[in-house]
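**Student:** my questions are about this predicted structure, shown below with the sequence.
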Amino acid sequence: MDALAEAALAGASPDELIREDVPGEYLAAYLHAEDAGMFGDAPDKDVRRSLRIGRVPMPELAPDEALVAVMASSVNYNTVWSATFEPLPTFDFLRRFSRQGGYAARHDRPHHVLGSDGAGVIVRVGTGVRHWRLGDHVVISPSYVDDQEPATHADGMLGREQRVWGFETNFGGLAHYAVVRVNQLVPKPTHLTWEEAASVPLCASTAYRMLVSDRGARIKQGDVVLIWGATGGLGSYAVQLVKAGGGIPVGVVGSEDKARALRRLGCDVVINRNDIGLGDRVPSPDEAIALGKQLGRRIRDEVGEDPHVVFDYIGAATFGISVFVVRKGGTVVTCGSSTGYQHQYDNRYLWMNLKRIIGSHAANWQELQECNRLVQLGKLVPALSTVYPLDEIGEAARLVQNNRHIGKVGVLCLAPHTGLGVTDPVLRARFGADRLNPLRDPALPAPSARPTPVVAGPTG
């Protein structure tokens, strides 16, 4: 660990941090462009083969950016997409971005540092930064927007240059340092550890926009909300948001272990997808209607009515069912397609029943701030289930790739162990550590003896 990182970890003052030199290189989890064709037609694109750990060059800081010493990060599904080079290599994103010239040109490198979540300490700010100072504890939004675009001022997600940090940009959060625009930052919740805080930003804010925001489903008290993948990162926060808003969450999961975890979250109705015959396959349109009828009967038996809203990020395997099962005038809100992007559904059940489909993507800065406030108030708690060290990023991402995880998989970056970063222990004690970690379970997968990760030296 370099001197600047050690100072940040030790809680150094701004004056102490500025005296330490920024290192020329830093440790990161990254992909290399030369590996983009490594999988070919292989049936199992094992991300442990493509994810590298090594030292990369430190980029120059732009005037509107901050350098964050990353204490912890987490794995999102975009890390899996990146590491399988699907649906296309992320180096294509970096090349397109770099054509803008100026500071954007930094992003086109033969390595891509991944990671779209992070919690850490600001150790440098650009010359144009006004509202942040060295030593501030922050969490990082994945929404990378251009505040000089007019559309951004209506909604940060509408700008043509909106990107996902650490996926469509370089210098992401699975590293000892991250370069971020300061309009990605919000204060770290004071009662959370580094790893807890890092498990929140992407998934919680995305679920907030989908369900609560004016740009999403705008759930209200009493709404029945069907949540697919209810113990995934997105689903775990969706369950909490529905409960906090006075709604009735109906969660669908794929195993009894996940069903037990979902009950710990307080989900009103828990359904194992195997019980309705769905399993892991993508159903045909006719099968989707038959499965939708079974699921609808099950939901009506439990709560007496059809769902007002369906929260769907699963995609091809569930979307036809979602459109069928949501009530007349109801809403299907989607932000992803982990089982496939090509959705089939019977349009008669959409138009004749006045249903709506809302596409949603990440969250704007205000939505992140509103979501972060709920975390600080204890109304929303981390979905963290297990934590890996950075040098085991391959195993952490493999867990997500195989859907063997529950909630969020955390990654320790500079933090040497879990439990650090709390600045308000009184508030933490008031909330209770157990309540803040409903998905942490000794039976869940945890770091153990694993294959040695790919370790590389400095790269250009």
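**Tutor:** Done, it's in. Numbers count the residues shown, from 1 in each chain.
**Student:** hey, let's count contacts and neighbours off CA atoms from now on
**Tutor:** Fine.
**Student:** what ranges do the helices span in the stretch 351-460 of the chain?
**Tutor:** With DSSP state H, counting those that start in this stretch as the criterion, the stretch 351-460 of the chain has helices at 365-376, 393-401, 425-431, 433-436.
**Student:** do the same with the stretch 151-300 of the chain
**Tutor:** Taking DSSP H, counting those that start in this stretch as the test, the helices found in the stretch 151-300 of the chain are 194-198, 201-211, 233-244, 256-264, 285-303.
**Student:** which helices and strands sit right next to the shortest one?
**Tutor:** Helices and strands touching helix 194-198, by 3 or more Cα pairs under 8 Å, 6 or more residues apart in numbering; DSSP states H and E, are strand 65-75, strand 119-125, strand 384-389, strand 408-412.
**Student:** against that first model, consider the following:
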Amino acid sequence: MQNILDAILAGDTTAEDFAALDLPETYRAVTVHKDEVDMFEGLESRDKDPRKSLHLDDVPLPELGPGEAYVAVMASAINYNTVWTSIFEPVSTFGFLERYGRLSPLAKRHDLPYHVVGSDLAGVVLKTGPGVHSWQPGTEVVAHCLSVELEHPDGHGDTMLDPEQRIWGFETNFGGLAQIALVKANQLMPKPAHLTWEEAASPGLVNCTAYRQLVSKNGGDMKQGDNVLIWGASGGLGGFATQYALNGGATPICVVSNDEKAEICRSMGAELIINRSEEGYRFWKDERTQDPREWKRFGAKIRELTGGEDIDIVFEHPGRETFGASVYVTRKGGTITTCASTSGFMHEYDNRYLWMNLKRIISSHFANYRESWEANRLIAKGRIHPTLSRTYALDEVGQAALDVHQNAHQGKVGVLCLAPEEGLGVRDEEMRAQHIDAINRFRGV
């Protein structure tokens, strides 16, 4: 791997020189093991420790297929799907790999007794397979995590509707928490030139997800003047949703859990903030019973902040804990967009407030290539900024995943893969200087 890293760090290596590099037979990668899927049996989710299940292994370099690319991964990031993979919830990801492996002889590569995880990357193209024309060795890239086959008509209006749609590094193998990743070439996008490797890697999954869920016509279709309720407004998803609301002329109503997170929202330009710790909302009386009085109290607080207006769009991702309140506070004819469900997948709400007031629930899952490209373009133009708060080494991924699992992090947590240190990879220092405060907004929080 050293010759690859040297070529990247040199800064003047030609495409021909990159193409001529010898690729290793094995590379270092973060994995979970199929023979350990029962290791946490009997434990509550909160007690499952990713440090025990995530391994740093030497794995064979997979065969490169048509339409694919090897990418030298300089940096990656932690997402909740890596946490779910590491604790084998809600199901083991090896079922995904087995099903994918039955699709074709080429897909069979993914069905292995280990799973290389990770759904973000920033790095350099090393080699491309037959049929790839747009990406040359040596090109600096980021990757979105949508993997599709597009052999079925359903995927050609919106690729997220492809029956063979998968999330790379979660439902496929050879993900980004590694020295080398295998991706489809149509996952690649240009690396923003003013960002470091770790900063460029961190937006990927959450930035594209937030764009589709809130901005795209496939999600909330947000417009100027909309009141947008954003749960976890300074977090991995919410931090981008807050930026998109502000950038698009909407008014974010930011829900946070402490003063520090409230201050982050204010630094982004948000003014209407609800601190759940101060307000003491308890939407559930017990595990089975919600409290509509708390929904009403929450709605009254929103109207107090907005001057009597209700919510046009709810950016919903906590799930079970908040969903009843989200449906209640949305205006007549308004929209609840939902993904993730980090507090639980079994949502409950009072359907009277939905059906009689013509509200809509829209499901949203990651983003198609066009939406991902637009989201990355806004990063590259300095309109939207990374939310990176801390970066770990590749051999510390277990601890990084535990921090995310325990919500002991803020924004996004990055991981250095081949990059030997933070701060490398910036190609446009002038643009970086213009946005340095926004880029560093989440640092050290």
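**Tutor:** Thanks, I have it. All values reported here derive from a predicted model rather than from experimental measurement.
**Student:** mind checking the TM-score on these two?
**Tutor:** Counting by TM-score structural alignment, normalised by the length of structure 2, the TM-score of this superposition works out to 0.96. Behind it: 441 aligned residues with a Cα RMSD of 1.5 Å.
**Student:** thinking again about what came up before, distance to Ala8 of structure 1 and mean neighbour count added to the helices and strands packed on helix 194-198 of structure 1, as CSV?
**Tutor:** Listed next are these as CSV, based on distance: least, Cα to Cα, whole Å; neighbours: other Cα atoms under 10 Å:
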stretch, distance to Ala8 of structure 1, mean neighbour count
strand 65-75, 7, 30
strand 119-125, 6, 28
strand 384-389, 18, 24
strand 408-412, 15, 29
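**Student:** which of these sits closest to Ala230 of structure 1?
**Tutor:** Closest approach to Ala230 of structure 1 among those (Cα to Cα): strand 408-412, 11.9 Å.
**Student:** mean deviation of the closest one from structure 2?
**Tutor:** With the two structures superposed, strand 408-412 of structure 1 lies on average 0.6 Å from its match in structure 2, counting by mean Cα distance after the TM-score superposition for structure 1.
**Student:** so where is that strand in structure 2?
**Tutor:** Using TM-score structural alignment, strand 408-412 of structure 1 corresponds to residues 412-416 of structure 2.
**Student:** returning to that earlier point: check the helices of the stretch 151-300 of structure 1 for me and report the most buried one.
**Tutor:** Among the helices of the stretch 151-300 of structure 1, the stretch with the highest mean neighbour count (mean count of other Cα atoms under 10 Å) is helix 194-198, at a mean of 32.
**Student:** re earlier: of the helices of the stretch 351-460 of structure 1, which is nearest Lys258 of structure 1?
**Tutor:** With distances scored as Cα to Cα, the stretch of those nearest to Lys258 of structure 1 is helix 393-401 (14.0 Å).
**Student:** got a list of contacts for the closest one?
**Tutor:** Contacts made with helix 393-401 of structure 1 from outside it, assessed by Cα atoms under 8 Å, 6 or more residues apart in numbering, are listed as 29, 46-49, 51-52, 75-77, 79-80, 388, 405, 409, 411, 450, 453.
**Student:** tell me how far the ends of stretch 38-49 of structure 2 are from each other?
**Tutor:** End-to-end distance for stretch 38-49 of structure 2, by Cα to Cα, to the nearest Å: 13 Å.
**Student:** no no, stretch 32-41 of structure 2
**Tutor:** End-to-end distance for stretch 32-41 of structure 2, by Cα to Cα: 16 Å.
**Student:** also stretch 69-89 of structure 2?
**Tutor:** Counting by Cα to Cα, the terminal residues of stretch 69-89 of structure 2 are separated by 30 Å.
**Student:** in structure 1, which residues correspond to that stretch?
**Tutor:** So in structure 1, the equivalent range for stretch 69-89 of structure 2 is 66-86, judged by TM-score structural alignment.
**Student:** hang on, the earlier thing: with distance to Ala396 of structure 1 added, can I get the helices of the stretch 151-300 of structure 1 in TSV?
**Tutor:** Converted to TSV, the helices of the stretch 151-300 of structure 1 look like this (distance: least, Cα to Cα, whole Å):
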stretch	distance to Ala396 of structure 1
helix 194-198	14
helix 201-211	17
helix 233-244	14
helix 256-264	18
helix 285-303	33
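**Student:** ok, which of those comes nearest Arg95 of structure 1?
**Tutor:** Between Arg95 of structure 1 and the helices of the stretch 151-300 of structure 1, the shortest separation by Cα to Cα is 24.1 Å, and it involves helix 201-211.
**Student:** find me the equivalent region of the closest one in structure 2.
**Tutor:** Counting by TM-score structural alignment, helix 201-211 of structure 1 falls onto residues 204-214 of structure 2.
**Student:** check stretch 322-333 of structure 1 too.
**Tutor:** Per TM-score structural alignment, the counterpart of stretch 322-333 of structure 1 in structure 2 is residues 326-337.
**Student:** mean per-residue distance, the matching stretch versus structure 1.
**Tutor:** Overall, stretch 326-337 of structure 2 averages 0.5 Å from its counterpart (mean Cα distance after the TM-score superposition for structure 1).
**Student:** who's in contact with Ser147 of structure 2?
**Tutor:** Going by Cα under 8 Å, 6+ apart, the list of residues near Ser147 of structure 2 reads 165-168, 184, 187.
**Student:** can you rerun that using 7 Å?
**Tutor:** Applying Cα atoms under 7 Å, 6 or more residues apart in numbering to Ser147 of structure 2 gives the contacts 165-168.
**Student:** repeat that for Lys332 of structure 2.
**Tutor:** Taking Cα under 7 Å, 6+ apart as the contact definition, Lys332 of structure 2 lies against 357-359.
**Student:** filter those residues down to the buried ones.
**Tutor:** Neighbour counting by 16 or more other Cα atoms under 10 Å classes Lys359 among these as buried.
**Student:** got the contacts of Lys332 of structure 2 as a markdown table, with distance to Glu271 of structure 2 columns?
**Tutor:** Formatted as a markdown table, the entries for the contacts of Lys332 of structure 2 read as follows, by distance: Cα to Cα, whole Å:
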| residue | distance to Glu271 of structure 2 |
| --- | --- |
| Asn357 | 28 |
| Leu358 | 29 |
| Lys359 | 26 |
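**Student:** so which of the contacts of Lys332 of structure 2 sit within strands?
**Tutor:** Counting by DSSP state E, none of the members of these fall within strands.
**Student:** quick one: the residue sitting furthest away from the middle of structure 1 and Asn403 of structure 1, what's the gap?
**Tutor:** With distances taken as Cα atoms, centre = their mean, the residue sitting farthest from the centre of structure 1 turns out to be Met352, at 35.1 Å. Taking Cα to Cα as the criterion, Met352 of structure 1 is separated from Asn403 of structure 1 by 36 Å.
**Student:** go on, Val47 of structure 1?
**Tutor:** Summarising the geometry, the distance separating Val47 of structure 1 from Asn403 of structure 1, computed by Cα to Cα, is 13 Å.
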